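J.: I would like the atomic coordinates for the input below:
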Amino acid sequence: MSLELLGAVLLALLVLGGLGLLAFRYLRARRVRRAARGLRYPVVLAHGLMGFDEVTVGDRRHEYFKGVPARLRQLGSDVYVVRVPPTGSVSQRAEALAQAVRSLDAKRVNIIAHSMGGLDARYAISQLGLASRVASLTTIGTPHHGTPLADVGTRLLGDALGLKRLCTALTVETDAFYDLTTAKMAEFNRLVPDARGVLYASYVGAFQQRTRALNPVLLPTYLYLSHRVGPNDGVVPADSQKWGEVFGVVEADHWAQIGWSSRFDAESFYASLFQALRERGL
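T.: Below you'll find the model as predicted:
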C-alpha cells in the first residue's frame, strides 16, 4: 500500500471516529435533557375510599397523598389532585373524576390512583369516554377483585346490624363499601374492559408475614386477611391489587402507600413510579 493511500485511510478513520464521538456525545446529552424534562403528560392523583385531596385541621393542612405532589413536582411534572365523593359508588366517583380530568388544559394525563381511586379511573376510562384523555393508569393497593373485608363488613355491619338503613336515614352514602365486595368486583370486571391505547399498570403492597412496618391499627385486619387469602396490605389482598403490568411489589401497608407512615419511604417509592412512567415515554 502506498504512503498516500495509507494516509487517506488513516484520515478517513480519524474522521469517522470523530463523527462517532460527536454522535455519542449528542445522544448522551439528549438523554440527559430528556431525563430532566420530567413526564410527557401531567399527573392526576386520585384518592381512595373516604379520601380527600387535602383538609385543614386547625392551622395544619393535611394531604391524602402526603408529600407526594411536592415530590412529583420536584421531579419535573405538573400534578393535579382530584376530590371525588368519599363514600359514593364507583360510578358517582368516576363521574367526578372524569369531569375533573376534562377540565384540565392537557391533551392527556397520567392517572396515579390509590385504592378505590383505581376503580373510579377504570370506570371513567372505559364507560365515560375518558380513554382519549388518559395515557396511563397506575393503581396502588387497588382492590381490582374486591376484598373480603368488604364482604364481611357489608354482611355483618351493614345488613345484619342495620347500619346501612341508619346511614340511609342520615343521608350518608354507603354504596362504596358494597361496590368493593368480591362479588361486585367480579361483575365490575366483566362489564368494564380495559381501553385500547391506555397503559394499565399496578403496584402491589403486601407483607408475607407480620412485621413492625405494619401499622398496629391494621394488625387485626391483616391477620384476618392473611388467614383467608394470604399476603395483603392490611386492607386488600395482594392478588387483588394486580392489574395490567405489575410495576413492582412494595412492603407497605394500605396507609403507608400514600405517605402515612414513618416506616416506609413513600417519596422514593413515587420517584421510582415516576421513573417507570418516564421510561415508557409517558
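J.: going forward, measure contacts and count neighbours with C-alpha atoms only.
T.: OK.
J.: And the strands in the protein, which stretches?
T.: 43-46, 54-57, 60-63, 79-82, 109-114, 134-140, 199-205, 245-250 (DSSP state E).
J.: Mind putting those into CSV with distance to Ala213?
T.: Formatted as CSV, the strands of the chain follow (distance: least, Cα to Cα, whole Å):
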stretch, distance to Ala213
strand 43-46, 25
strand 54-57, 25
strand 60-63, 21
strand 79-82, 27
strand 109-114, 19
strand 134-140, 18
strand 199-205, 12
strand 245-250, 11
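J.: Now render these as TSV, adding distance to Gln127 and mean neighbour count.
T.: Shown next, in TSV, are these (distance: least, Cα to Cα, whole Å; neighbours: other Cα atoms under 10 Å):
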stretch	distance to Gln127	mean neighbour count
strand 43-46	17	25
strand 54-57	28	11
strand 60-63	29	12
strand 79-82	19	19
strand 109-114	16	25
strand 134-140	13	25
strand 199-205	16	23
strand 245-250	21	15
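J.: here's the other one to compare against:
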Amino acid sequence: MKTGVPWLRYPVLLLHGLGALPLIGRQGQLEPIARFLCRYGIRAYAPVVAPYAPIAQRAHFWRRHLQALLETTRAPKVHLIAHSMGGLDARYLISCLDGYRHVTALITLSTPHHGSSLAYLLLQRPALTQRLVAQLAHRLSHWVLPEAPAALLEALECLTPAYVTEIFNPQVPNHPDVHYISWAGMAGPSTNVPITPCIAPLARYIYRHEGRNDGYVAVRSARWGRFMGTLPADHLRQIGLHLGPGAPFNAKTFFLYLCQWLHHTLEAAID
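T.: Now for the predicted structure:
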C-alpha cells in the first residue's frame, strides 16, 4: 500500500470514550492512531470533546466536528470508528442529530451498547465520595478543555445498564441507511489474556456481574449490529495505552485493518 494515496474514499472520524486520564501525554485519546492512519493516505481525524459529559452533550460536540470535517475535505460522507462511550455518542449523532445524512458506517470497539455495571461502582458510593470524585473529574476536564462542560455523575448515569437498555436504546434506534459494526475486547478473569494491572480490579468486578470483559465493558454488552468478534486486548490497549504489563496488542495496526475492511467491504459495494 503506497503512503499518501487516498485509497479510502471517505474520511474517518475517530470518536473517543469517557475520561481525561488517557489524554496524558497526548493531544487526544486517538490522536496517535489518526496520525498513523494519515501516513497511509487515510484522512483520519481524532478531535477531543468533553471527557466527562453525558451522551447528548458529547454528541452535539461531535456533530460540530463532523460538519467541520465535511467542509474541510468536501467529502459527501464519512466513516465513524468509535471506542467505548464514543460509540453511544455516535449512535445518538446518527439517529437524533441527522448524522445519518453524512455517515456511511459506524464501527464500535468495546462500546457499552447495553450499559456497564462499572458505572454503579461510583454511583452507589456515599454522597461525599461521589462529590470528591466529581470534583476531580471537573479539574481534569478543565485541564483538557477549559470551556467544556463536566458532569461525571450524569455521564455515568448514561452508562448504567438500566439507562442504556430501557431508555437510550429504545429512543436511539439504528438508522437503516447506516451500517453498524461492532467489536468487543476481552482480558483478565476467565481468559488467557493478561490485563493492565491498574484495571484488573475493575475487570473482576464486571466479571462477577456480566461475565468476560476488557476491564470496562463486558463482551455481551459490546455486541451491536454486525458483530465481528473479540479482540485479545483490554480497554486501554485497544487504543494503544500501555500502562504496565499486559497482553501485546498493536492498536494502530488494528485501526488500519478496520479502514481496509471499510474500503474492501463497504466502499467496494458502492462502486
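J.: looking at the strands of structure 1, which is closest to Val235 of structure 1?
T.: Nearest of these to Val235 of structure 1, taken as Cα to Cα: strand 199-205 at 9.9 Å.
J.: so where in structure 2 does the closest one end up aligned?
T.: Alignment of strand 199-205 of structure 1 against structure 2: residues 179-185, by TM-score structural alignment.
J.: And the aligned partner of Leu156 of structure 2 in structure 1, how far from Pro143 of structure 1?
T.: Matched by TM-score structural alignment, Leu156 of structure 2 corresponds to Phe177 in structure 1. For Phe177 of structure 1, the distance to Pro143 of structure 1 equals 12 Å [Cα to Cα, to the nearest Å].
J.: Then Val15 of structure 1?
T.: Taken as Cα to Cα, the span from Val15 of structure 1 to Pro143 of structure 1 is 60 Å.
J.: got it, and Val246 of structure 1?
T.: Val246 of structure 1 is 14 Å from Pro143 of structure 1, where distance means Cα to Cα.
J.: again with Arg102 of structure 1
T.: 25 Å.
J.: just Leu45 of structure 1 next, same as before
T.: 17 Å.
J.: got it, and Arg278 of structure 1?
T.: Look at Arg278 of structure 1 and Pro143 of structure 1: by Cα to Cα, they are 25 Å apart.
J.: Same drill for these two, tell me which one is more crowded.
T.: When Arg278 of structure 1 and Pro143 are compared on other Cα atoms under 10 Å, the one with more neighbours turns out to be Pro143, at 28 against 17.
J.: Tell me the residue in structure 2 aligned with the more buried one.
T.: Checking TM-score structural alignment: Pro143 of structure 1 goes with Pro112.
J.: got it, and Val84 of structure 1?
T.: Matched by TM-score structural alignment, Val84 of structure 1 corresponds to Val49 in structure 2.
J.: got it, and Gly230 of structure 1?
T.: Alignment note (TM-score structural alignment): Gly230 of structure 1 maps to Gly211 of structure 2.
J.: State the distance from the residue nearest to its match when sequence neighbours are not counted to Leu121 of structure 2.
T.: Leaving out its chain neighbours, the residue that sits closest to Gly211 of structure 2 by Cα to Cα, 6 or more residues apart in numbering is Ala218, at 6.5 Å. Going from Ala218 of structure 2 to Leu121 of structure 2 by Cα to Cα gives 15 Å.
J.: Compare neighbour counts for those two and give me the winner.
T.: Using other Cα under 10 Å, the more surrounded residue of Ala218 of structure 2 and Leu121 is Ala218, with 29 against 13.
J.: Would you agree that one is in contact with Glu210?
T.: Yes: counting by Cα atoms under 8 Å, Ala218 of structure 2 sits close enough to Glu210 to count as a contact (6.1 Å).
J.: most centrally placed residue in structure 2?
T.: His83 (1.8 Å; Cα atoms, centre = their mean).
J.: what lines up against that one once you look at structure 1?
T.: Mapped onto structure 1 by TM-score structural alignment, His83 of structure 2 lines up with His114.
J.: Do I have it right that its match meets Gly51?
T.: No: in this structure His114 of structure 1 lies outside contact range of Gly51 using Cα under 8 Å: 9.6 Å.
J.: can you pull the contacts of Leu80 of structure 2?
T.: 12-15, 90, 103-107 (Cα atoms under 8 Å, 6 or more residues apart in numbering).
J.: Apologies, that question was intended for Met85 of structure 2.
T.: Listed by Cα under 8 Å, 6+ apart, the contact set of Met85 of structure 2 reads 16-18, 55, 111-112, 159.
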